[in-house]
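*Asks:* structural data only, the sequence is not supplied:
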């Protein structure tokens, strides 16, 4: 993510992070041949220097034949746009933050998806010879320029290269781009030096804030592109580092490996291909691409972006590890997982999963890339807390949950995991309907995916409000209690109808004083509002189960304990 331009803020972040860099963001790539559903996956967490950092989700409309427009950055950079620009989605900062738009993750009408950026630094020697250019291209606008003007990943690489060579870059960045045909990674090493690599369809990658392109063959122009003097400049300045007889770009141009970034790169490798990576070593040049142990789903990518080194000696919950820079850091603002699918129509080529707040205790909500508008809560502007805004609705839950991860947070994680898995399954039928509608009339498909986005977002925001109220009451009710009187950890309320539908149960209820009966084949659950017992029959065997709390009715909705829903 971004460098901080305001000195006072930079000093505050330095104090917060100690000696580590103020850079942020972790990226994940999954090639289509090794993903669970054949989609190319681009994913990234956007992390800030402060936890309260409002984000929005917007659609930028296509503009036909209006010359003279520009995309402008706050530090003076201005890029002239063509008369016609393309429709795209973006996840920008609120303008009041004052550091530029930061479009973040974009999908456009021609089937191009991209995410940017993961910030990275060159070695001091590289920056001295080819310093960054003040007033040059920054992360703040680069994704928007590409989404508005390019139709393919390779065209996006060429566009970025031409801008950097003309205007210079103000910072080191890594960008990933994909469509239904191919995917590319683009690295900006200094003011004018860059390289790009075609990403293999049979590999995965996870990396923190460090350059990652490894050994290259300069003659392989099918899979690599680079600034024309890249290798010459390295040789002349004696930077060139060889691995197995080939130039290793990350080692040649990047700063030395450090735990802040390299540990995240290692952890991603350990999660997706544990047998091929050993114990963590700071100086190791972990490979950018490798074979996963098994095919990887979008849900698993979401969990990678939540990871806090669980299951290792670096687990952030263990004493002494509090200062480690984990993947699922509390300073996340928006996290996205973009699935580019070959069987979708090009204009609706991607399914983007977007989470606001911290991935650890938030939820990824799906959006097809053909949407023409976004839900009102995603448009709420401003730097101050506003409970009407989607970012604040989800972030405030994270803030409470992370006060005590085991006592408060686990219930929140369970709730959103249940929610996410159901949405993931729902999208399998939704995508088939979208494809069928598109074949009949593209306008029908656009309306369908836009309406679906509105419905999912509206419901999720309402459910988030209920979960927040539920958790806040639980926290307040236990505040000041002695340990022996705390009782069990937080178990959220979940709407009965949502739970039953997700698990395939039919609901029978004739009145408020009668039992509510859930039936799915030979399995039945019978319980009554206000009573904390439930009669269960499975495979002909009946039993009485004690519930965490009695089902309740609130504002016309019946709620049951989440742990009951998870057993259905």
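*Replies:* Received the coordinates, thanks. Only a predicted model underlies this, so the values are computations on that prediction, with no experimental measurement involved.
*Asks:* switch to C-alpha atoms for all contacts and neighbour counts from now on
*Replies:* Fine.
*Asks:* quick one, what contacts residue 35?
*Replies:* 41, 295, 296, 297, 298 (CA atoms under 8 Å, 6 or more residues apart in numbering).
*Asks:* what about 7 Å?
*Replies:* Listed by CA atoms under 7 Å, 6 or more residues apart in numbering, the contact set of residue 35 reads 295, 296, 297.
*Asks:* try this one next to it:
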């Protein structure tokens, strides 16, 4: 089976009691192995009476699709030759999913339950699950049944949430997985390695698992611990690559949300779950996803000897950074909000879109192969390239631009929630769809103006300049 280009991400989950506004959040940077990997963003319509078979372009997985599917937001690859890779979205039942966080099992467990090349992989997962589920818990169960029937082609971490619960699933081997309910007062950061720790098989309210996993581990003598069932110890890895590519991202995410706690960035024992020192806002989550070891010796934008030591959270090859938010239904009736940052998250704003809508905006669905400023993807890629080309001179104007738009976005969401309070049904959906277009228009205009300002300033920064000495 060919190696796909989607295999490097960072995920964050924040429980509603850990969040400043009482929302549940799931979020992820979708990273690839190439910098230029265009993504679309639009709404997949609901379907009825469908008779269709899904065939994966990536590995030919073949699945008969249900006749009925819910409407959902989708972020597929613009070029789908390698697969659909719909990645993330919220469906009309206010159930969200982000898939996947690539994770890797050790050779011992894989020897007894190898991956299934033609099984369920990242390219298919959102497509085969999100349109058919009514709750986060059902999402875990639905995915588990697919893995039981078809097997798993890869190691993957998958996030599900609704207004009540957040679940994180780690698919480790061909047929074995576990899932944990993220406590309401906690958050979790995951970075390309198995992170879930102790599993309590007497607590099905907070843990789920594949059929026969305890017998599989016992029969093959796979547990290295004298007692307990630590999924990370049994199924995970602990390598030099983990310590330079993976664990430092978890360390920095936890450093931002628990700054008083001192930890080793290369530690193999960073906890999966943490309670934050203060309540977490959507802006805090944005800051983590946009981070690159800021204000440390490991910042790749710096000049220190350790600036290239660790892989950062925000990268040039981050194709799609998303924060999915489900506010309390008692506070608002708008449903889900999907915050989307294209280009490099360090330089791009997070644009809020309402998911109870029939459309996002044509600038997000239009993604040609080459640069076109009518495309949101290419506009933000252009912005990132300009800012980084003169980082010292442009970083502050870019941060000012991001802060101004963040303030506008928060006020806009509030105003829409107030205006939507008296609406319901199709009227509410039409209203939120209109707001999506207005939001996109505002961000597009502000971004093009920012790009124009930077280019104008940049003309004075060329090295091909010369000033005559007046004394000559």
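*Replies:* That came in fine, so what should we check first? None of the values given here were measured: they were computed from a predicted structure.
*Asks:* so which of the contacts of residue 35 of the first structure belong to strands?
*Replies:* Among the contacts of residue 35 of the first structure, no member falls in strands (criterion: DSSP state E).
*Asks:* can I get the residues you listed in CSV with distance to residue 391 of the first structure and neighbour count?
*Replies:* Formatted as CSV, the contacts of residue 35 of the first structure follow (distance: CA to CA, whole Å; neighbours: other CA atoms under 10 Å):
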residue, distance to residue 391 of the first structure, neighbour count
295, 32, 20
296, 28, 22
297, 25, 17
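*Asks:* for these, which ones persist in the second structure?
*Replies:* Retained in the second structure (both residues aligned by TM-score structural alignment, their matches' CA atoms under 7 Å) from the contacts of residue 35 of the first structure: 295, 296, 297.
*Asks:* can you tell me how far the equivalent of the last one over in the second structure is from residue 288 of the second structure?
*Replies:* Read that as residue 297 of the first structure. Superposed on the second structure with TM-score structural alignment, residue 297 of the first structure falls opposite residue 281. Distance, residue 281 of the second structure to residue 288 of the second structure, by CA to CA, to the nearest Å: 11 Å.
*Asks:* all strands for the stretch 401-550 of the first structure, in order.
*Replies:* Taking DSSP state E, counting those that start in this stretch as the test, the strands found in the stretch 401-550 of the first structure are 493-495, 506-508, 516-520, 523-527, 533-538, 541-546.
*Asks:* in stretch 9-20 of the second structure, what's buried?
*Replies:* Using 16 or more other CA atoms under 10 Å as the test for burial, stretch 9-20 of the second structure gives 9, 10, 11, 12, 13, 14, 15, 16, 17, 18, 19.
*Asks:* whereabouts in the first structure does that stretch align?
*Replies:* Going by TM-score structural alignment: stretch 9-20 of the second structure matches residues 25-36.
*Asks:* just checking, residue 101 of the second structure touches residue 159?
*Replies:* No - contact criterion CA atoms under 7 Å: residue 101 of the second structure and residue 159 do not qualify, at 8.7 Å.
*Asks:* hang on, the earlier thing: how far out from the middle of the chain is the match of stretch 9-20 of the second structure?
*Replies:* 12 Å (CA atoms, centre = their mean, to the nearest Å).
*Asks:* before we move on, what about stretch 22-34 of the first structure?
*Replies:* Put simply, stretch 22-34 of the first structure sits 9 Å off its chain's centre (CA atoms, centre = their mean).
*Asks:* kindly check the end-to-end length of that stretch for me.
*Replies:* With CA to CA applied, stretch 22-34 of the first structure spans 33 Å between its terminal residues.
*Asks:* same check on stretch 34-42 of the first structure?
*Replies:* Start and end residues of stretch 34-42 of the first structure are separated by 13 Å (CA to CA).
*Asks:* now do that stretch: distance to the chain's middle.
*Replies:* Relative to its parent chain, stretch 34-42 of the first structure has a centroid offset of 15 Å by CA atoms, centre = their mean.
*Asks:* for stretch 384-404 of the first structure, same thing?
*Replies:* 17 Å.
*Asks:* which residues in the second structure does it match up with?
*Replies:* Using TM-score structural alignment, stretch 384-404 of the first structure pairs with 370-390 in the second structure.
*Asks:* what does stretch 163-170 of the first structure give?
*Replies:* Per the alignment by TM-score structural alignment, stretch 163-170 of the first structure matches residues 146-153 in the second structure.
*Asks:* now swap in stretch 443-452 of the first structure and tell me
*Replies:* Under TM-score structural alignment, the match for stretch 443-452 of the first structure in the second structure covers residues 426-435.
*Asks:* residue in the first structure matching residue 266 of the second structure?
*Replies:* When the first structure is aligned by TM-score structural alignment, the residue opposite residue 266 of the second structure is residue 282.
*Asks:* check residue 206 of the second structure too.
*Replies:* By TM-score structural alignment, residue 206 of the second structure lines up with residue 223.
*Asks:* its match and residue 135 of the first structure: what is the separation?
*Replies:* 31 Å.
*Asks:* which parts of the stretch 1-150 of the second structure are strands?
*Replies:* Secondary structure of the stretch 1-150 of the second structure (DSSP E, counting those that start in this stretch): strands at 8-14, 24-31, 42-44, 53-55, 62-64, 72-74, 88-90, 96-102.
*Asks:* average offset between the longest one and the first structure?
*Replies:* Same thing as strand 24-31 of the second structure. Superposing on the first structure places strand 24-31 of the second structure at an average distance of 0.7 Å from its equivalents, by mean CA distance after the TM-score superposition for the first structure.
*Asks:* please compute how far that strand lies from its chain's middle.
*Replies:* 3 Å.
*Asks:* next, the angle strand 8-14 makes with that strand.
*Replies:* Interaxial angle of strand 24-31 of the second structure relative to strand 8-14 (axes from the mean of the first three to the mean of the last three CA atoms, to 10 degrees): 170 degrees.
*Asks:* show me what strand 24-31 of the second structure is packed up against.
*Replies:* strand 8-14, strand 318-326 (3 or more CA pairs under 7 Å, 6 or more residues apart in numbering; DSSP states H and E).
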